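*Asks:* missing the sequence, but the structure's below:
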């Protein structure tokens, strides 16, 4: 299904898509250099309970993805670029304020402000990609975009850890600067992506509400995000506990992102020539679930990194395929609304995953049950894979034509 947006020539589309790749790089770099270090800084440096930091991360997740629907509705109504510009400025302000947050209320306030910015730019950003690509070009573009994300995710934590040698505030301010720079990128490179018929929000919501298959997909993706989000909460905490060195967190993310850079485009392209997008998604979720379950059986950092590597391969299989499936199932008359609703999967699943991840890590340490969090994550992930297999079996065409 091709997106429907205001008419533009091929040159404008290419310029816009290239601009979105630049935007993606700075967006992911800014996020990746700061967010994984939040748990480490507040738990180990300031003495916060892991559950309290998990709560703050969950508030950000729930606020951003929970309100992404609002960003999608506003995008359909007022245009994607306008919402992106406003959103990245709010995110920059939120990250800058995090530099001066020394207690839980201030941490929560900074997280909420950052989340409001993300809520405004996330759905318009995704809607812009869907509107500027076609059914034929979309899978390949998502693979390239995720490769760029992998490069940024590789560099981001390494830069963050390096800046942490100076001060956590420096990390926050540099991350904020990445989003301030994206304001310039959006103004200079992104075209005006607007729906041809600016219908009232109720019409888009009605289209989504009647689309039961899309809503079931959103529900199952909540379970997926519950597991996927652990790389930002449970994984960093375990990495530092295994080594006693914050640099191990950066190395963990470097391994994960390095695999994404090396394999993202070629592996997904190879798989989607042989499997449907749905099969790639289910296989990726299954691999992630088994890898996270295996973490509960290891005791050394090297074995932990091996599990992280397997988890990362599963993640790089799922990212472009779930994006493609969501874009293909979205009604082109209300792209922003559909993509805003799809963000609820990350809002609910990711929010619960952050809270449960921090809490389960605390319980495992107190009760001396190191396997507990990872067994729970594995079971939930496999449940998601089973549900996705049942929902999507035989209903999604092969992407071979698009990728060959």
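*Replies:* Received, thanks. Computed from a predicted model, the values in this text were never measured in an experiment.
*Asks:* hey, let's count contacts and neighbours off CA atoms from now on
*Replies:* Fine.
*Asks:* Tell me the secondary structure at residue 188.
*Replies:* Here residue 188 is recorded as helix under DSSP: H, G, I helix; E, B strand; the rest coil.
*Asks:* What ranges does the stretch 51-200 of the chain have for its helices?
*Replies:* For the stretch 51-200 of the chain, helices defined by DSSP state H, counting those that start in this stretch occupy the ranges 68-78, 80-98, 104-132, 138-164, 168-189.
*Asks:* Name the next helix or strand downstream of the last one, please.
*Replies:* I take that to be helix 168-189. Using DSSP states H and E, the next helix or strand after helix 168-189 towards the C-terminus is helix 201-210.
*Asks:* Show me how far that next one is from its chain's centre.
*Replies:* 25 Å (C-alpha atoms, centre = their mean, to the nearest Å).
*Asks:* re the thing from before, out of the helices of the stretch 51-200 of the chain, which comes closest to residue 269?
*Replies:* helix 138-164 (7.7 Å; C-alpha to C-alpha).
*Asks:* so what does that closest one touch, helix or strand wise?
*Replies:* Applying 3 or more C-alpha pairs under 8 Å, 6 or more residues apart in numbering; DSSP states H and E, we find helix 138-164 packed against helix 10-40, helix 168-189, helix 247-272, helix 301-329, helix 400-403.
*Asks:* Let me have the ones you listed in JSON lines, adding mean neighbour count and distance to residue 210 as columns.
*Replies:* Below are the helices and strands packed on helix 138-164 laid out as JSON lines (neighbours: other C-alpha atoms under 10 Å; distance: least, C-alpha to C-alpha, whole Å):
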{"stretch": "helix 10-40", "mean neighbour count": "21", "distance to residue 210": "31"}
{"stretch": "helix 168-189", "mean neighbour count": "21", "distance to residue 210": "34"}
{"stretch": "helix 247-272", "mean neighbour count": "20", "distance to residue 210": "30"}
{"stretch": "helix 301-329", "mean neighbour count": "21", "distance to residue 210": "13"}
{"stretch": "helix 400-403", "mean neighbour count": "16", "distance to residue 210": "29"}
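*Asks:* Dump those helices to CSV, plus distance to residue 281.
*Replies:* Shown next, in CSV, are these (distance: least, C-alpha to C-alpha, whole Å):
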stretch, distance to residue 281
helix 10-40, 22
helix 168-189, 30
helix 247-272, 10
helix 301-329, 5
helix 400-403, 15
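*Asks:* Check it against this one:
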């Protein structure tokens, strides 16, 4: 479906994603340079601040999704914007490590509230789209990827232009951007219905009743479930229902390989460029290549995904990721090698981005299909949050393993492609495992397919 045919609420949410990314990328990529150049902080302090920002966002996505379900997506989105404004204001006032750390954590926490709530609201906002365009309608998450990428491309340009006036000017621009987003969403997003609070208990019981037929024989031998009315269960069970959905947890575990793969643009690709004796400035060219490919090919990739169906799309996407890492492995060189070409890395990044263009919208559009019908309070925020948190855990564990392999390879002069082999194998494992997960879900689940996408209702 063309962008203009989506509902006004959907277009508002997509525009908010663009501006949110614009404000983020105008500031955060330059934070490390400002801390070191302007305040003389060492690499350890800078690494801790940046790591805390990432952890506070990725690690809190599940909590952010749960709060989005409890408060309603609108309130969580607005609160996320306000917390990010507070984070940027703290960074603007910072002159020592403590305030930089606090500002970075607040910045990450704002994103952890904003993103799962926006994805949840986006999936619900598009559910009522006119049936006339439904058959050939692209997933709204395709447009989410495009608008987010536009913000990611324009943000560093804005930040670079403002750095001539100092890092505080970039922070002021970021605060202005997030303030504008907050005001826009305050007036444009519909208020949460009053029945959310009043109907929570009834919805929780309805969700439990619907989930009961899906339990396996092994589950039934574990004893009776606690009464929802007992103290401690009325809140905890519904909030963490996504963790009890075993098929969804398995889906998230394999789908998280997508985030692990993309994160290598920040971690392993710079290391590989250095191994090949290529200047670090080439990393910017690779990021530009990734952004240009996303903007040019995301819609054609979405059309191909519609023809393939979700199961084959996921397989094809992860096979492309495996091919990207295999290309990197077979062309890897030992550290200090001179005269290497950028072409193999550019080819690997291009193939990786093609795989990601197939995977990311498909994964996001499939998530609502795992959510049991829960009455008036659908708990999609926690499901989107769990998916993102699993991605963060995969990145943390995967990067630790990859970093260790990189060190061992250089120390013992092993074949230089060894660090990439686990990534190839993990991508192929996800390609093989996810289609059966989807088939089992649709044949053994009562959850309605997501109407936000062309994919979930198709057979794998």
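*Replies:* The structure has been received and is ready for your questions. In this text the structure is predicted, and so the values were computed from the model without any measurement.
*Asks:* quick one on the thing from earlier: to residue 392 of the first structure, which of the helices of the stretch 51-200 of the first structure lies closest?
*Replies:* helix 138-164 (17.3 Å).
*Asks:* before we move on, the earlier item: nearest to residue 332 of the first structure, out of the helices of the stretch 51-200 of the first structure?
*Replies:* Between the helices of the stretch 51-200 of the first structure, helix 104-132 lies closest to residue 332 of the first structure; by C-alpha to C-alpha that is 8.1 Å.
*Asks:* gap between the closest one and the chain center?
*Replies:* For helix 104-132 of the first structure, the distance to the chain centre is 11 Å (C-alpha atoms, centre = their mean).
*Asks:* Over to stretch 88-108 of the second structure?
*Replies:* Computed by C-alpha atoms, centre = their mean, the chain-centroid distance of stretch 88-108 of the second structure equals 23 Å.
*Asks:* buried stuff in that stretch?
*Replies:* Neighbour counts over stretch 88-108 of the second structure (16 or more other C-alpha atoms under 10 Å) mark 88-92, 94, 97, 99-108 as buried.
*Asks:* same thing with stretch 391-404 of the first structure?
*Replies:* Going by neighbour count (16+ other C-alpha under 10 Å), the buried part of stretch 391-404 of the first structure is 391, 392, 398, 399, 400, 402, 403.
*Asks:* Same question for stretch 396-411 of the second structure.
*Replies:* For stretch 396-411 of the second structure, burial by neighbour count (16+ other C-alpha under 10 Å) applies to 398, 399, 402, 403, 405, 406, 409.
*Asks:* ok, for the first one, nearest residue in space, not its chain neighbours?
*Replies:* Here the nearest residue to residue 398 of the second structure in space, its sequence neighbours aside, is residue 260; by C-alpha to C-alpha, 6 or more residues apart in numbering that works out to 6.8 Å.
*Asks:* tell me the contacts of the one you found?
*Replies:* 391, 392, 394, 395, 398, 399 (C-alpha atoms under 8 Å, 6 or more residues apart in numbering).
*Asks:* ok, back up a step: closest to residue 304 of the first structure out of the helices of the stretch 51-200 of the first structure?
*Replies:* helix 138-164 (18.0 Å).
*Asks:* Compute the distance from the centre of that closest one to the centre of its chain.
*Replies:* 11 Å.
*Asks:* and that helix with helix 247-272, angle?
*Replies:* On the basis of axes from the mean of the first three to the mean of the last three C-alpha atoms, to 10 degrees, helix 138-164 of the first structure is oriented at 170 degrees to helix 247-272.
*Asks:* Can you tell me how far the nearest residue to residue 402 of the second structure once chain neighbours are set aside is from residue 24 of the second structure?
*Replies:* Using C-alpha to C-alpha, 6+ apart and skipping residues adjacent in sequence, the residue nearest residue 402 of the second structure is residue 419, 5.8 Å away. In this view, residue 419 of the second structure and residue 24 of the second structure are 31 Å apart by C-alpha to C-alpha, to the nearest Å.
*Asks:* swap in residue 233 of the second structure?
*Replies:* Distance of residue 233 of the second structure to residue 24 of the second structure, given as C-alpha to C-alpha: 38 Å.
*Asks:* ok, now residue 66 of the second structure?
*Replies:* Relative to residue 24 of the second structure, residue 66 of the second structure is positioned 23 Å away (C-alpha to C-alpha).
*Asks:* And residue 88 of the second structure, by the same measure?
*Replies:* 10 Å.
*Asks:* Pull up the overlap in contacts between those two.
*Replies:* residue 174.
*Asks:* Would you mind getting the angle between the host helix or strand of residue 287 of the first structure and helix 301-329?
*Replies:* Assigned by DSSP H and E, residue 287 of the first structure falls within helix 277-295. Compare the direction of helix 277-295 of the first structure with that of helix 301-329 by the same axes, to 10 degrees and you get 160 degrees.
*Asks:* distance from helix 277-295 of the first structure to the second structure after superposition?
*Replies:* For helix 277-295 of the first structure, the mean deviation from the second structure after alignment is 2.0 Å (mean C-alpha distance after the TM-score superposition for the first structure).
*Asks:* burial of the residue lying closest to residue 179 of the second structure once chain neighbours are set aside, as a residue count?
*Replies:* Spatial nearest neighbour of residue 179 of the second structure, excluding adjacent residues (C-alpha to C-alpha, 6+ apart): residue 85 at 7.2 Å. When neighbours are defined as other C-alpha atoms under 10 Å, residue 85 of the second structure has 25 of them.
*Asks:* Could you pull up the residues touching the residue most central in space within the second structure?
*Replies:* With distances taken as C-alpha atoms, centre = their mean, the residue of the second structure nearest its centroid is residue 388 (5.2 Å). Residue 388 of the second structure is in contact with 58, 61, 62, 256, counting by C-alpha under 8 Å, 6+ apart.
*Asks:* Could you see which of those residues carry over to the first structure?
*Replies:* Among the contacts of residue 388 of the second structure, the ones whose aligned partners also touch in the first structure (both residues aligned by TM-score structural alignment, their matches' C-alpha atoms under 8 Å) are 58, 61, 62.
*Asks:* Pick out whichever of those sits closest to residue 352 of the second structure.
*Replies:* residue 58 (21.7 Å).
*Asks:* In contact with the equivalent of the closest one over in the first structure: list those residues for me.
*Replies:* The alignment partner of residue 58 of the second structure in the first structure, by TM-score structural alignment, is residue 65. By C-alpha under 8 Å, 6+ apart, the contact set of residue 65 of the first structure is 118, 119, 340, 343, 344, 345, 346, 347, 348.
*Asks:* got those as JSON lines, with secondary structure and distance to residue 161 of the first structure columns?
*Replies:* Output for those, formatted as JSON lines (DSSP: H, G, I helix; E, B strand; the rest coil; distance: C-alpha to C-alpha, whole Å):
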{"residue": "118", "secondary structure": "helix", "distance to residue 161 of the first structure": "23"}
{"residue": "119", "secondary structure": "helix", "distance to residue 161 of the first structure": "27"}
{"residue": "340", "secondary structure": "helix", "distance to residue 161 of the first structure": "33"}
{"residue": "343", "secondary structure": "helix", "distance to residue 161 of the first structure": "29"}
{"residue": "344", "secondary structure": "helix", "distance to residue 161 of the first structure": "31"}
{"residue": "345", "secondary structure": "helix", "distance to residue 161 of the first structure": "30"}
{"residue": "346", "secondary structure": "helix", "distance to residue 161 of the first structure": "26"}
{"residue": "347", "secondary structure": "helix", "distance to residue 161 of the first structure": "27"}
{"residue": "348", "secondary structure": "helix", "distance to residue 161 of the first structure": "29"}
